[in-house]
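Undergrad: Pasting the sequence and the predicted coordinates here, then a few questions.
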Amino acid sequence: MAKQTYFVAGTDTDVGKTVAAAGLLAAANNQGLATIGLKPIAAGCERTEEGLRNSDALLLQNTASINLPYEQVNPFSFEPPIAPHIAAIEENRMLSADRIAALCRGALMQPADFAIVEGAGGWRVPLSDRETMANIPKQLKIPVIMVVGIKLGCINHALLTAESIARDGLRLAGWIANAVSPEMSCYKENVATIATMLRAPLIAEIPFLENPSPENVAQYIEIDKLQTL
């Protein structure tokens, strides 16, 4: 496994997990680190000649410095943009944290310095009736980077997610504030409140960007602030 491997979790869906994850990879690339990006579960995929493809997974694949086959980056692909466990039921497939973690470990055997495993949706998105997305980083025993979409309700979502991460016995290595709307009122006050109430370091404030490319996002990320112990 990479020297630094993190699970990127969001406080909700559409908070910018992939924008942040790709930015993290680009920031690590800029430091000369060998990087891997994985998105083991993805819904909302498009049918192509090569099979189902997800734009978020493709972005991670193309941003990472180590080129992995798509099937290693995104082994569980679903076409409808719905909750993964529902999509799996509709296709008579089963999502298992053991299986997903094993596939991630296989991909992470590549010699790398920095690796990202991006979740889907929020921390408690179900995999089945018995497991949630949280079981994947628990199986992998890796710390978490939390992405907070700064919008109304973000303080509550951030604190509840951080509490759940701690309750699950995992370390919150850092968090990212992502401005998902250009019209968010009291932006600074919301970020300051979360920063005051969390013990983890704020490693990035990503402003609202018209072109949130990995390189554009990377300039706002300070990966050296991540808690590595």
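TA: Cool, the structure landed.
Undergrad: C-alpha only now, for contacts and for neighbours.
TA: Fine.
Undergrad: Where do the strands of this protein begin and end?
TA: With strands called from DSSP state E, the chain shows them at 4-10, 35-38, 41-43, 46-48, 51-53, 76-78, 114-122, 144-149, 172-178, 202-206.
Undergrad: Remind me what the second one packs against, helices and strands.
TA: If you count contacts as 3 or more Cα pairs under 8 Å, 6 or more residues apart in numbering; DSSP states H and E, strand 35-38 packs onto helix 17-30, helix 55-63, helix 70-73, strand 114-122.
Undergrad: another one to put next to it:
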Amino acid sequence: MMGRSYFVTGTDTGVGKTLVASALIHLHAARGLRTGGMKPVASGALRQDGQWYNEDVQALQAVANVALPAALVNPYLFRRPTAPHIAAAEERRTIDLDHLARCHAQLQAACEMLIVEGAGGFMVPLDRHHNSDELVARLGLPVVLVVGIRLGCINHALLTCQAVEARGLTLVGWVANLIDALEDQADAMIESLAQRLQAPLLGRLPWSPGMTAAQAAARLTWPDPA
């Protein structure tokens, strides 16, 4: 039996997708589910002991309670920290959606719960003709939206929600992540989003550099209690 799978996207890059994805893995693993993570495409690699790695991918693997092949967890790793289609073109590589779908199916078969973290925003390009939202639609994944609370986030969140709905997908919930320590209208922004987004607020993460997945998980709720 295939496990359940959810896609974590954000209103932009750098809004805390990896923290939330890791927290969701921790949350479900703590409930006794075989839980893993996937980062289909990652841009930005570091080299250590002769191997290239990505910090986001390592964060997902660190909280998973099932050992999964690295080649499935992160099928495409690019060295430059830029948009995936640009990084792929620079390395003369092509992101194959069929390959990503096969990797996802294998991971889903090995897990009871699989959390898939996107790269950048919901519609980040993967090549000249395909965006990330096409992959999510192909896999049919419900979406969790991470909203980085800062000026402009309301517009970005509403547009992302429209894009999710346009693909026939379900927004199962959203997380408010306070990424700007100087933002004095955070409460008003979150209230406005709660009034406009037709999905539950799963949690609010305070400005806290260095927050762990466990600490973030303690602040999240989940609409499907496994």
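TA: Okay, I see it. The model shown is predicted, which means the values in this text are computed figures rather than measured ones.
Undergrad: TM between them?
TA: In this superposition the chains share a TM-score of 0.95, using TM-score structural alignment, normalised by the length of structure 2; 226 aligned residues with a Cα RMSD of 1.6 Å.
Undergrad: hmm, back to that, can you lay out the helices and strands packed on strand 35-38 of structure 1 as TSV showing distance to Ala166 of structure 1?
TA: Converted to TSV, these look like this (distance: least, Cα to Cα, whole Å):
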stretch	distance to Ala166 of structure 1
helix 17-30	20
helix 55-63	27
helix 70-73	27
strand 114-122	15
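Undergrad: Make TSV out of the strands of structure 1 and add mean neighbour count and distance to Asn62 of structure 1.
TA: What follows is these, written out as TSV (neighbours: other Cα atoms under 10 Å; distance: least, Cα to Cα, whole Å):
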stretch	mean neighbour count	distance to Asn62 of structure 1
strand 4-10	25	17
strand 35-38	29	9
strand 41-43	24	16
strand 46-48	12	17
strand 51-53	17	13
strand 76-78	22	17
strand 114-122	24	13
strand 144-149	28	21
strand 172-178	25	22
strand 202-206	22	21
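Undergrad: closest to Leu60 of structure 1 out of those?
TA: Between Leu60 of structure 1 and the strands of structure 1, the tightest spacing by Cα to Cα is seen for strand 35-38, at 5.1 Å.
Undergrad: mean shift of that closest one relative to structure 2?
TA: Once superposed with structure 2, the aligned residues differ from strand 35-38 of structure 1 by a mean of 0.6 Å; criterion: mean Cα distance after the TM-score superposition for structure 1.
Undergrad: ok, now which ones touch Thr13 of structure 2?
TA: Residues near Thr13 of structure 2 by Cα atoms under 8 Å, 6 or more residues apart in numbering: 119-121.
Undergrad: Give the equivalent position in structure 1 for it.
TA: The alignment partner of Thr13 of structure 2 in structure 1, by TM-score structural alignment, is Thr13.
Undergrad: cool, Ala119 of structure 2 as well?
TA: Checking TM-score structural alignment: Ala119 of structure 2 goes with Ala120.
Undergrad: okay but its match is in contact with Ala42, surely?
TA: Yes: taking contacts as Cα atoms under 8 Å, Ala120 of structure 1 lies within contact range of Ala42: 6.7 Å.
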